[in-house]
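In: 3D, please:
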Amino acid sequence: MTGDALPPIVVMGVSASGKTSVASALAMRLGVQWRDADDLHPPENVAKMASGIPLSDDDRWPWLDEVGRELAAGAASGGCIFACSALRRVYRDRLRLRARGVLFIHLTGDPELLAERAAAREDHYMPASLLPSQLAALEPLDADENGVVLDVAASVDQITDAAVIWLMSTLNVTIPSDSA
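Out: You can find the predicted model right below:
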């Protein structure tokens, strides 16, 4: 990328929306680091989710604060992308408290497609049974939130291309096509 360092970027959405795949592909394309916010969950949160128990807001606040701190640190060192559910406006607001200027790439899709993907996943602590609670909690980006909504029916490459185009337009920067 040419120009200033990237602001913090969150690839958000419900479980099985492809956050990890898109965040990884986008980071490779932009030449920055990426992290999965799930890796920052304390063991208690992971155990709850693995047992099919949705997290409460009290479970999430310390985790979101840590994600926000990591986002800010990554942005300060040249840019970073996080895969993070960020389902509700208050969660995104919490991230913005720690990581100013964060941009959101909201991956969304047909609930049936998401359920198929969730059921097909192996070795993931988040059971498919929690997808309905995530869909119920999801609050789409508000008009005043800096972000874009992309449909997960497209391929990871197509989603990444669309995200890059949106970032170039939003940030008024050039991202070389050979940066992959």
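
In: going forward, measure contacts between C-alpha atoms and count neighbours the same way
Out: Noted.

In: just the helices in this protein please.
Out: 19-30, 43-50, 57-76, 89-98, 111-120, 131-137, 156-171 (DSSP state H).

In: got the angle for the first one vs helix 156-171?
Out: For helix 19-30 and helix 156-171, the angle between their directions (axes from the mean of the first three to the mean of the last three C-alpha atoms, to 10 degrees) works out to 60 degrees.

In: List the contacts of helix 19-30.
Out: 1, 11-13, 33-36, 80-85, 107, 156-157, 159-160, 163-164, 175, 179-180 (C-alpha atoms under 8 Å, 6 or more residues apart in numbering).

In: how distant is it from the center of its chain?
Out: Helix 19-30 sits 10 Å away from the centroid of its parent chain (C-alpha atoms, centre = their mean, to the nearest Å).

In: try the fifth one
Out: On the basis of C-alpha atoms, centre = their mean, the separation between the geometric centre of helix 111-120 and that of its chain is 18 Å.

In: And it, what's buried?
Out: Neighbour-count burial for helix 111-120, with 16 or more other C-alpha atoms under 10 Å as criterion, is recorded at 114, 115, 118.

In: burial of residue 62, as a residue count?
Out: Using other C-alpha atoms under 10 Å, residue 62 has 15 neighbouring residues.

In: who's in contact with it?
Out: So residue 62 contacts nothing (C-alpha under 8 Å, 6+ apart).

In: again with residue 92
Out: Counting by C-alpha under 8 Å, 6+ apart, residue 92 has contacts residue 86.

In: circling back: of the contacts of helix 19-30, which belong to strands?
Out: Taking DSSP state E, the ones among these that sit in strands are 11, 12, 33, 34, 35, 36, 80, 81, 82, 83, 107.

In: Here is a second sequence; please produce its structure as well for comparison:
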Amino acid sequence: MTVAKRILVMGVSGCGKSHVGRLLADRLGIDFVDGDDYHAPASVAKMARGVPLDDEDRREWLETIAAHFADYRRRDAGVVIGCSALKRRYRDTLRRGDPALGILFLSGSRDCLLQRLADREGHFFKGESMLDSQLAALEPPVPDEAVTLDIAQPPEALVESYLRHLAAS
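Out: Predicted coordinates:
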């Protein structure tokens, strides 16, 4: 019997969480959920003004995403959710929804991330200072917590690398 996977694709804004997450979900034949869709309107407005979110702004958002993981776990269904999950305690909150949560961390250089943000249209997250605040808050996951892949690779190669990891584990 195949056990459904619940996977978090994490990283700072501009790393490709949504794009890679959708590709991965498509390859696995499971749902994709974009965590950005669950930010409170006040948080979206705050980020659009260039003001970084604090822990309290993120608390309810993270609990909502953890509840999604828990719902998929209860149904024994697979899902990929894209969410920044910058700090270890944020990821701990998400793991309350599924202790066996698989994590893919998309890591990249500041220059690469800035270029991607500059190329993006219609997204509420803007600006170099916002990226710098996320990079400053980032607590990269340790190797036994997540698979880390460099976004210098094409999205399809990232998905293939992660699928090889899933097959080997």
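
In: quick one on the thing from earlier: quick one: the ones in strands among the contacts of helix 19-30 of structure 1 as a markdown table, columns for neighbour count and distance to residue 132 of structure 1 too.
Out: What follows is those, written out as a markdown table (neighbours: other C-alpha atoms under 10 Å; distance: C-alpha to C-alpha, whole Å):
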| residue | neighbour count | distance to residue 132 of structure 1 |
| --- | --- | --- |
| 11 | 29 | 20 |
| 12 | 26 | 16 |
| 33 | 18 | 31 |
| 34 | 22 | 27 |
| 35 | 21 | 25 |
| 36 | 19 | 21 |
| 80 | 26 | 30 |
| 81 | 30 | 26 |
| 82 | 28 | 23 |
| 83 | 25 | 20 |
| 107 | 22 | 16 |
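
In: Mind picking the two most distant members of those residues?
Out: 33 and 107 (19.5 Å; C-alpha to C-alpha).

In: wait, doesn't residue 115 of structure 1 sit right on residue 130?
Out: No: the criterion here is C-alpha atoms under 8 Å, and residue 115 of structure 1 misses it with residue 130 at 10.0 Å.

In: on that earlier part again, now the ones in strands among the contacts of helix 19-30 of structure 1 in a markdown table, with distance to residue 134 of structure 1?
Out: Formatted as a markdown table, those follow (distance: C-alpha to C-alpha, whole Å):
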| residue | distance to residue 134 of structure 1 |
| --- | --- |
| 11 | 16 |
| 12 | 12 |
| 33 | 27 |
| 34 | 23 |
| 35 | 21 |
| 36 | 17 |
| 80 | 25 |
| 81 | 22 |
| 82 | 18 |
| 83 | 15 |
| 107 | 13 |
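
In: out of these, who's nearest residue 46 of structure 1?
Out: Nearest to residue 46 of structure 1 among these, counting by C-alpha to C-alpha, is residue 36 at 13.6 Å.

In: how far away is that closest one from residue 24 of structure 1?
Out: Distance of residue 36 of structure 1 to residue 24 of structure 1, given as C-alpha to C-alpha, to the nearest Å: 9 Å.

In: Check residue 142 of structure 1 too.
Out: According to C-alpha to C-alpha, residue 142 of structure 1 and residue 24 of structure 1 sit 25 Å apart.

In: And the two? Which one has more around it.
Out: Taking neighbours as other C-alpha under 10 Å, residue 142 of structure 1 and residue 24 compare with residue 24 leading, 23 against 9.

In: That one maps to what in structure 2?
Out: Counting by TM-score structural alignment, residue 24 of structure 1 corresponds to residue 22 in structure 2.

In: For that match, give its distance to residue 142 of structure 2.
Out: Between residue 22 of structure 2 and residue 142 of structure 2 the distance is 24 Å, computed by C-alpha to C-alpha.

In: same question, residue 109 of structure 2
Out: In terms of C-alpha to C-alpha, residue 109 of structure 2 sits 18 Å off from residue 142 of structure 2.

In: And for residue 119 of structure 2?
Out: For residue 119 of structure 2 relative to residue 142 of structure 2 (C-alpha to C-alpha), the value is 30 Å.

In: Could you report the neighbour count for the closest residue to residue 79 of structure 1 other than its chain neighbours?
Out: Take residue 79 of structure 1 and drop its neighbours on the chain: the residue closest to it by C-alpha to C-alpha, 6 or more residues apart in numbering is residue 6, 4.7 Å away. Number of residues near residue 6 of structure 1 (other C-alpha under 10 Å) recorded here: 24.
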